[in-house]
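*Asks:* the following comprises the amino acid sequence and a computationally predicted model.
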Amino acid sequence: MGSKWRKAKLALGLNLCLYVPKTLEDPSSLSRRSDDTVSLSPVMVPRPTTPIPSSSGLRLPRSISKSSSKKTCAICLTAMKAGQGHAIFTAECSHSFHFHCITTSVKHGNPICPVCRAKWNEVPLQSHNAKSKSSVKPRDDAWMTIPPRRSSQNQSSSRPDGLRPVSSIFNTEPAVFNDDDPLEHQDRPAESSKAGVSGKLEVKTYPEVSEVARSVSFKDFAVLINLKAPAASNSSSSSSRAPVDLVTVLDVSGSMAGTKLALLKRAMGFVIQNLGPFDRLSVISFSSTARRNFPLRLMTETGKQEALQAVNALVSNGGTNIAEGLKKGAKVLIDRRFKNSVSSIVLLSDGQDTYTMTSPTSGGSRGTDYKTLLPKEINGNRIPVHAFGFGADHDASLMHSIAENSGGTFSFIESETVIQDAFAQCIGGLLSVVVQELCVKVECVHPVLRIGSVKAGSYRFDSGPDSRTGCIGVGDLYAEEERNFLVNLDIPIVDGVSDPMSVLKVRCIYKDPMTKETVDLSTSGEVKILRPIAIGERRPVVSIEVDRQRIRLRAAEVISEARVLAERGDLTEAVSVLETCRGILTASVSGRAGDPLCVSLCAELKETQERMASRQVYEASGRAYVLAGLSSHSWQRATARGDMSDTTTMSYQTQSMVDMVNLSQTMNFGKPLASANSSSNSTPIPSAQRRLRQALTFPARPRPR
């Protein structure tokens, strides 16, 4: 029977998502998945069909789409709809039934699916159902928690591959998430702490002009502070970088059914494959409620295969409860017993929150503000949430606010075919953190100087009591990532000042994530300017570096202003403001010189204009595109925008991000295309690694046009 079913699946073209190796579970259960689960044949054979490219991604077979739309209980043959007082049970084979119907069916010890005849590891208990009826009426679309079947302690150890049964990992959820894998740093190579980072943080300063006459005052005199993180080690080993604790919070509501969930699983497979054995991953899914599908586990080869199994089991249904998903994701990091150097949450959703959160721009009165619902660790910028808004129906304002408040970035995934590329860019950064807890301290040197303002975007600036000192909290930096801050000073008229005049002193303090040591850096000397008695008729030359950053800040301010106008409904004025700014940038010194940053900003302004052409276009994609751009500029960090094909996405990309995106775009998922036809004398792959690569092999996916 199993062989015939596998052949039928191949004929229907169901090979859309992740392949789970034959060793992961009972072979008789590998063919029990619905259209939006991860299901590939357990035998690696040539696939006669591939998904059909379309403008929105992959197209599921017509027969499957029709069957998945039938919301009928296979036992009582009546409709399963929310609001009719019936709880819905979704079995591990992904078929759904009325809860009271299926408990009646299995109460005599018959744990068999009535539809596909799959043997279940867990069954709904009649006593549990009866108790629920006597106490609380279950929600129509809520996930039912099924008590795990008791088994012997030797069950996992009897597996020849050493993997634990899926029921022992994913179906139980403790009250406290302190079951995370212990860290294995003691097994890391002794030289890894020295090989992780090439050099130290580079600090450069640029005064706006090199000289100011003594008899002239200069208001908002700008001093640029340029920071560049050191490069990562050339070694490809994960032991040469800071390990990561990554929690993915994934939307599996009903709107994610079909191709969306299939491609999300593909993207998660890419993430899992590129994590190292010292990294840890946890998977949280949410719809009407939230569930921890996979605990925080080390991504050893066994951990990766079990993570794939957890992703494979995701099924779409229900509403969208973003707050519950985030709370559970944060709980994983709060309750953990051990902590890796880098921690982050990745959030993806394609819809509007239908439960507890209120959008910052919706004006709705239902529920409370999301900030009061999320743990303090998120609000306190200690757990960055990198949010990904997917498609035209997500709440971009809400997702942007979550990311902004937590210190993370907001990305807009317009085309479902680039989910994997967007995730690749994000983890390319997270897997290359070389600086942590960076604080930039500034101090005025001359006694008459005061700090007027600091242009630091979303980074917090704390000014001293006398406005002569201050600190910019930068946090983490990825390898080769840059930050630019403008410190504005008021240069007064002075008499008897020696020439030159000391203006500003910069000091950087940060932690090396590999060695855990604190590094204290000062600039080479102080920032100085000349104060001659007179300059004459010659005009001071403005620093090109300062000019470029002023242009960048000006463009970001105009985009923000245009967004405010667009939200008010004045799209005509918004487009006009953007057009005026484009003219100013083109006429600037950087624009006339063809500076790449200026060219990129002009292209972004033009794209923003086009996405504000009408109210319909703005609602569908303009708002999300603008917010992703503002997130990128405020944090000076790359975000995904649109289909990731334009130059604006590349503004803040690091080499690690570029390499990971290139890998995503050129891999036949799990194996580079170039190596697929490599010669036979290549280095043999260990058997466990070979099984993992086979588990991650897919047909080539369509690229966005």
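*Replies:* It's in. Nothing here was measured: the structure is a model prediction, and the numbers come from that model.

*Asks:* please make it C-alpha for all contacts and neighbour counts, starting now.
*Replies:* OK.

*Asks:* show me what the helix ranked longest in the chain is packed against.
*Replies:* Longest helix in the chain by number of residues (criterion: DSSP state H): helix 544-567. With contacts taken as 3 or more Cα pairs under 8 Å, 6 or more residues apart in numbering; DSSP states H and E, helix 544-567 sits against strand 202-207, strand 218-228, strand 482-491, helix 571-587, helix 589-592, helix 596-610, helix 623-635.

*Asks:* and of the ones you listed, who's closest to residue 281?
*Replies:* Proximity to residue 281 (Cα to Cα) singles out helix 623-635 among the helices and strands packed on helix 544-567, at 24.9 Å.

*Asks:* next one: the very next helix or strand once past that closest one to chain centre, how far?
*Replies:* Of the helices and strands lying after helix 623-635 in sequence (DSSP states H and E), the nearest is helix 655-666. Centroid separation between helix 655-666 and its chain, computed with Cα atoms, centre = their mean, to the nearest Å, is 15 Å.

*Asks:* which strands or helices does helix 655-666 pack on?
*Replies:* Helix 655-666 packs on helix 419-430, going by 3+ Cα pairs under 8 Å, 6+ apart.

*Asks:* contacting residues around the helix it packs on?
*Replies:* Contact with helix 419-430 is made by 244, 263-264, 266-268, 270-271, 342, 411, 413, 478-479, 639-640, 644, 654, 656-661, 664-665, as judged by Cα atoms under 8 Å, 6 or more residues apart in numbering.

*Asks:* got another, please set it beside the one above:
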Amino acid sequence: MHINAHLDLSVVPFDTDDEINVLVDITAPPPDDGDDRPPATLEVVLDRSGSMAGERLAGAQRALLGLIDKLRPTDNFGLVSFDDSARVEIPSGPLADKAAAKRAVSALEPGGMTDLSSGLLRGVQEARRVLGDSGATLLLISDGHANTGVVDHTALAGIASDARRNRVAVTTLGYGLDYDERLMTAVADGGAGSALHAEDPDTAGRLISAEAEHLLAKVVQAASLTIVPQPPVTSVSLYGGLPVSPLPDGAVLVELGDFYGGERRKLLARLAVPGIASLGLATVAEITLTCVATQSLTTYTAALPITVNVVPGDEAAGRIPDPVVRAERLFQDVQDAKRQASDALIEGDADRAMHLLTSSALTVKEAMSWAPNRDELARESEELGLYAARARSDANRVSKTMRASWHTGNRKRGRTNE
């Protein structure tokens, strides 16, 4: 794993309270040779409630049949379906009999209510029963709301968090336009996975196929990032609402989950720096990345000190923030505006959503004159404009699309190497 840290301000004024932003840039190594990759474990938990009847269930079935073709006989695969109860359709284990697995997928029929918790719990049990040293991925697919069993978002996210602690990453796929996007992103956050959105069967099939490709190209698992402030710094906060675990002395732990070969992620942290009463270099934080290589099962740890130069106030007065870090802060602010706009639309406040989107679009356009990631920001500007144009007339669709875009840009996949 390759990790870099960039500061927006590398100098701080002597004996003066200040604030700095730290951009952490992490890139996974290239994919391993596919011929000798360790067996993968994939558990699918599929909603077969009544609302899935027709083309939705048929589309999911086609995607799963294609997924089975991608896996090797030595890979572990399992399928749990749920309506008002969970049912093991394919016991998790080596995919030695693909024909039998395909028959089980093809035989699925829609049922009744949506007890998402029973499906998730049973799927986690199945994944944990067979997962090898390389861990497992669980893909939860649902088109509705949890309306029986455990329905509380925090409790369901807690199930996913417990799965992640037991080396089962959880990704969610919200299918159609009737699912609860807040719930599905909460579960994905708990499981350190992706929160995907597919309005139609073709998109669902493409996303399911892509998740399988990511699983098969996994090079790192159980990755985590710890940021420990050094005196006099006492606290750290992360942009974008990333789920973090607080540690003693103001430190934070971020669970990053699995990385596929070549995947790149960026995190942005803010350090409140109290006045430092001595000139020269000062260490304000230490960043530690820990992960396990999937191929060798070797645990790697990389530590990176974050230092600033304390200078007299007149020397610090002419500081210019690093444009790369400044642009990343803008990017993260835009992602957070998408999340807030999605919340506003869910709550029926289209005016607030419009204000968030239009003001963010204006800020992005103003940044085009100085930002180094102009292509990325141009895409964001176009996206924000489309959301704003449709927010009033198609609030449900826009809310779900924005939430998936926020989650991708802020948490997981999709960032380009710009």
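*Replies:* That came in fine, so what should we check first? All of these numbers come straight from a predicted model, not from anything done at the bench.

*Asks:* TM-score for this pair?
*Replies:* TM-score of the superposed chains, computed with TM-score structural alignment, normalised by the length of the second structure, equals 0.87; 417 aligned residues with a Cα RMSD of 3.0 Å.

*Asks:* one step back: for the longest helix of the first structure, give me the average deviation versus the second structure.
*Replies:* Comparing helix 544-567 of the first structure with its match in the second structure after superposition yields a mean distance of 2.0 Å (mean Cα distance after the TM-score superposition for the first structure).

*Asks:* now do the buried residues in that helix.
*Replies:* Within helix 544-567 of the first structure, the residues scored as buried using 16 or more other Cα atoms under 10 Å are 545-553, 555-556, 558-560, 562-563, 565-566.

*Asks:* same check, this time on stretch 480-497 of the first structure
*Replies:* So stretch 480-497 of the first structure, judged by 16+ other Cα under 10 Å, has buried residues 480-492.

*Asks:* distance of the residue of the second structure most remote from its centre relative to residue 14 of the second structure?
*Replies:* Here the centre of the second structure is the reference, and by Cα atoms, centre = their mean the most remote residue is residue 314, at 42.3 Å. Computed with Cα to Cα, to the nearest Å, the distance linking residue 314 of the second structure and residue 14 of the second structure is 9 Å.

*Asks:* swap in residue 102 of the second structure?
*Replies:* Distance from residue 102 of the second structure to residue 14 of the second structure, by Cα to Cα: 68 Å.

*Asks:* and for residue 191 of the second structure?
*Replies:* Taken as Cα to Cα, the span from residue 191 of the second structure to residue 14 of the second structure is 43 Å.

*Asks:* between those two, point out the one with more neighbours.
*Replies:* residue 191 (29 against 22; other Cα atoms under 10 Å).

*Asks:* can you name the residues that contact the counterpart of that one in the first structure?
*Replies:* Under the alignment by TM-score structural alignment, residue 191 of the second structure pairs with residue 406 in the first structure. Shown in contact with residue 406 of the first structure (Cα under 8 Å, 6+ apart): 378-385.

*Asks:* swap in residue 66 of the first structure?
*Replies:* Going by Cα under 8 Å, 6+ apart, the list of residues near residue 66 of the first structure is empty.

*Asks:* repeat for residue 311 of the second structure
*Replies:* Residues near residue 311 of the second structure by Cα under 8 Å, 6+ apart: 11-14, 279-280.

*Asks:* which of those fall within helices?
*Replies:* Per DSSP H, these never map to helices.

*Asks:* tell me which residue of the first structure lines up with residue 76 of the second structure.
*Replies:* In the first structure, residue 76 of the second structure lands on residue 280 (TM-score structural alignment).
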